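Engineer: Dropping a prediction and its sequence here:
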Amino acid sequence: MATATPSNTSYGSVRLTHLAALDVKGEDAEKFLQGQASAQVGLADGRFAPLTCFCTPKGRMLANAQLLRLDEGHFRLLLSNTLLDSLANHLKKFAAFYRAELTALPGITIVGASDNAPALADQLGLTLPQQVGTHTTSGQASALRYPGDIPRWLFCCEGPIEGINDDDDALAGWQLEDIRSGLAWLTDAQQDHFLPQMLNWEALGGISFKKGCYTGQEVVARAHFRGQVKKRLMRLSVETASLPDVGASVVNGDDKAVGEVVVSAFNNQGSVELLAVMNTKVAEEMTPLFLAGAPASLLPLPYAIERVDPEQLAVSINA
């Protein structure tokens, strides 16, 4: 466990060092991605940026990402920096059969901003998008509206940006807003471990059940239509002075593991908030929960655990 000071969700702008970008370009880029991603790739129209994921043939997540179309034949995936190389290497095996080129961008500048987002947008020549899940692009930069109780945006720029906060507490503040939004980015520590539904990905509009085949689609669809998902992403709080490791066990009163931590961050009350993949019976049984001996409490998520079709999201955004 790592010890840290409590974070505050109020920040100007912060470098999002936990994220990275993977570009997919070429005449067949859309066709190629359509056969690999859980998203209906055509919905990425230069405004709507659907969530998506990439799976093994057994339906386990290799990475989840947000998909932006920057230009005709030019897509960008935003994902955990720990999965950038492995996803690129995985997809290159299939891209060889298409007129599509993958380029990992580990050095790209990715910034999160809240109260000073308008000034940053002006600096980059961007108009701020106002609907969650939409983006704008201008030259070599883009702005993506993120979910959260406080308005916030992600900026992606191929050049340096001056005056960006590199403080760990500011980054933790951004991640805390992700946690409160019920949004978890898979990392290498749990790659090839979860079905997409275990991260509530269909409740966030990250799975199209209306598109054709993609790698792992049959398993993902069967789990959905047969109701076979017995683990779900849940939000918890723990009174502890240390951040739990990724994969740390949440246990019940009988010391039986009922969940595992995916991401955690300090809040400004001195406790930890986290997202963990939990046995669905936990919410039904109202059993006491513990993490490393400290009592843990379930907190509400800001969305219902039900299917949200990205096709419908696209219609509502463009209405």
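Structural biologist: Right, received. Where do you want to start?
Engineer: make it CA atoms for all contacts and neighbour counts henceforth
Structural biologist: Fine.
Engineer: Tell me which residue is most central in the chain.
Structural biologist: Centroid-nearest residue in the chain: residue 185, 3.8 Å away (criterion: C-alpha atoms, centre = their mean).
Engineer: For the spatially closest residue to residue 46 that is not a sequence neighbour, give me its contacts.
Structural biologist: Distance criterion C-alpha to C-alpha, 6 or more residues apart in numbering; nearest residue to residue 46, sequence neighbours excluded, is residue 69 at 4.9 Å. The neighbours of residue 69, taking C-alpha atoms under 8 Å, 6 or more residues apart in numbering as the test, are 44-47, 49, 75-76.
Engineer: Most remote residue from the middle of this structure, which is it?
Structural biologist: The chain, farthest from centre, C-alpha atoms, centre = their mean: residue 254 at 32.5 Å.
Engineer: residues in contact with that residue?
Structural biologist: Neighbours of residue 254 in contact, by C-alpha under 8 Å, 6+ apart: none.
Engineer: And the helices in this structure, which stretches?
Structural biologist: For the chain, the helices defined by DSSP state H cover 29-34, 84-95, 117-124, 168-180, 217-225, 281-285, 310-318.
Engineer: what ranges do the strands span in the stretch 1-150 of the chain?
Structural biologist: 2-3, 13-15, 19-25, 51-55, 61-71, 74-80, 101-105, 109-113, 135-138, 141-146 (DSSP state E, counting those that start in this stretch).
Engineer: Chain neighbours aside, what residue packs nearest to residue 14?
Structural biologist: Using C-alpha to C-alpha, 6+ apart, the closest residue to residue 14 is residue 165 (4.5 Å).
Engineer: Second structure for comparison follows:
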Amino acid sequence: MTATQHYSDFKTTTFVDLPALKKGFVTPLSSFGMMAFSGTDALSFLHRQLTNDLEHLSVNAARLAGYCTPQGRLLATFLIWKSADHILLQLPQDILPGLQKRLKMYVLRDKVNIAEASELAQLGFGGQAAPEALTPWFTDLPSQAYAKVDNEHGSIIRVSDAFGAPRYLWIMPTEKLATIWPALNPKLTAFSDNTWKLAEIDAGIPHITTGTQEKFVAQMVNFELIGGVSFKKGCYPGQEIVARMQHRGKTPRRMLAARIPFAGDVAAGTEVFANDDPNQACGMIVNAEQIETDRIACLVSLRYPMPEGITVHLGSATGAALQFTPLPYPLEDNALS
């Protein structure tokens, strides 16, 4: 069963109602999948492949990490946590099959099993009413970002806040959805998972998708600023490139948040152009979602810093102008972790 089939019976709305979103929402994460790693060498294998330190990952925590080409370009970004029997990696469903196949190629003699965790379902929660709505199942919710609580109802992870309110990811056996969903509906507005993607944009969390694989080094999407890279661990594919950029103390591109007055879809990987050099792209859309009928919220990787007075446009130098908004964290040029 695919991730989409898990949630096909549950009614949601795709219309983004910002007041309702801030009040409280629940969304089935139908476009996010999970890979499950098991076996005696699973942890050491992933530690050697990914950008973050997994050897010190607690069972009570989750962690961001990336997977790079040998040239340091991101093939994927993940949220990672441990269960009783597996290490689980959440990522966009569209790149999961290819990543699973690629990682299996590098298992070699390691005792590692890699499978899609299709027996598990994911619900995302946000807004001021979310904590109270979750208390029938989780009396003690995680109090800080990337803390995790496990009980008989599954695992709940607090992720980065968005729209001024806490957010939670609940992972549970698929068969529990049928009983949990009706109990949530009176308390929270049910949105489709474009709302979760929109909340990730508000939190400044990038997701690599098909259109942006191999386009960015980690620092170009602020990945080290949000805890997705360890500079104290050993080697992984692309480590030399990522470390060199960090220790140079200068990142040629950074990810910014913006709104675009545009009434259509904006694909990840769409180029943007500055008015001072209209013939050459100055950056690329990382993620984008509709926030209002005629407005798009996005994360965009741009040459950094941009000179004052420069305007940036979608698709061409005459396209819709990006209106930049603050990120929820500072852009530090040399934040070692």
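Structural biologist: Great, that's in hand. Values in this document were obtained by computation on a predicted structure and should not be read as measured data.
Engineer: re earlier: can you put the strands of the stretch 1-150 of the first structure in TSV and add distance to residue 212 of the first structure?
Structural biologist: As requested, these are exported to TSV (distance: least, C-alpha to C-alpha, whole Å):
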stretch	distance to residue 212 of the first structure
strand 2-3	43
strand 13-15	37
strand 19-25	20
strand 51-55	14
strand 61-71	18
strand 74-80	20
strand 101-105	22
strand 109-113	32
strand 135-138	26
strand 141-146	27
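Engineer: Which of those strands sits closest to residue 248 of the first structure?
Structural biologist: Shortest distance between residue 248 of the first structure and those, using C-alpha to C-alpha, is found for strand 2-3: 12.2 Å.
Engineer: Now do that closest one: which elements does it pack against?
Structural biologist: Here strand 2-3 of the first structure touches strand 242-243, going by 3 or more C-alpha pairs under 8 Å, 6 or more residues apart in numbering; DSSP states H and E.
Engineer: Residue 203 of the second structure and residue 135 of the second structure: what is the separation?
Structural biologist: 24 Å (C-alpha to C-alpha, to the nearest Å).
Engineer: Distance from stretch 20-40 of the first structure to the middle of the chain?
Structural biologist: 17 Å (C-alpha atoms, centre = their mean, to the nearest Å).
Engineer: Residue 247 of the first structure is nearest to which of the strands of the stretch 1-150 of the first structure?
Structural biologist: strand 2-3 (13.5 Å).
Engineer: and the helices of the first structure, which is most packed in?
Structural biologist: helix 168-180 (a mean of 23; mean count of other C-alpha atoms under 10 Å).
Engineer: Name the residues that touch that helix?
Structural biologist: Residues contacting helix 168-180 of the first structure (C-alpha under 8 Å, 6+ apart): 5-11, 14-16, 112, 147-149, 184, 235, 263-267, 273-275, 301-302.
Engineer: same thing but 7 Å
Structural biologist: Residues outside helix 168-180 of the first structure that contact it (C-alpha atoms under 7 Å, 6 or more residues apart in numbering): 7-9, 11, 14, 16, 148, 184, 265, 274-275.
Engineer: Same check on stretch 60-80 of the second structure?
Structural biologist: Contacts for stretch 60-80 of the second structure (C-alpha under 7 Å, 6+ apart): 49-52, 81, 88-91, 146-149, 207-208, 213-218, 227-229, 237-239, 241-242.
Engineer: swap in stretch 149-165 of the second structure?
Structural biologist: 22, 60, 126-128, 137, 141-142, 144-148, 167-172, 199, 202-203.
Engineer: which among those end up buried?
Structural biologist: Buried by 16 or more other C-alpha atoms under 10 Å: 22, 60, 126-128, 141-142, 145-148, 167-172, 199, 202-203, out of the contacts of stretch 149-165 of the second structure.
Engineer: Map residue 322 of the second structure across to the first structure for me.
Structural biologist: Matched across to the first structure, residue 322 of the second structure falls on residue 296, judged by TM-score structural alignment.
Engineer: residues near its match, how many?
Structural biologist: 22 (other C-alpha atoms under 10 Å).
Engineer: so it touches residue 235, yeah?
Structural biologist: No. At 10.1 Å, residue 296 of the first structure does not count as touching residue 235 under the criterion of C-alpha atoms under 7 Å.
Engineer: so what corresponds to residue 107 of the second structure in the first structure?
Structural biologist: So, by TM-score structural alignment, residue 107 of the second structure is matched to residue 95.
Engineer: and what of residue 158 of the second structure?
Structural biologist: By TM-score structural alignment, residue 158 of the second structure lines up with residue 145.
Engineer: Repeat that for residue 198 of the second structure.
Structural biologist: Under TM-score structural alignment, residue 198 of the second structure pairs with residue 176 in the first structure.
Engineer: Residue 40 of the second structure too?
Structural biologist: In the first structure, residue 40 of the second structure lands on residue 27 (TM-score structural alignment).
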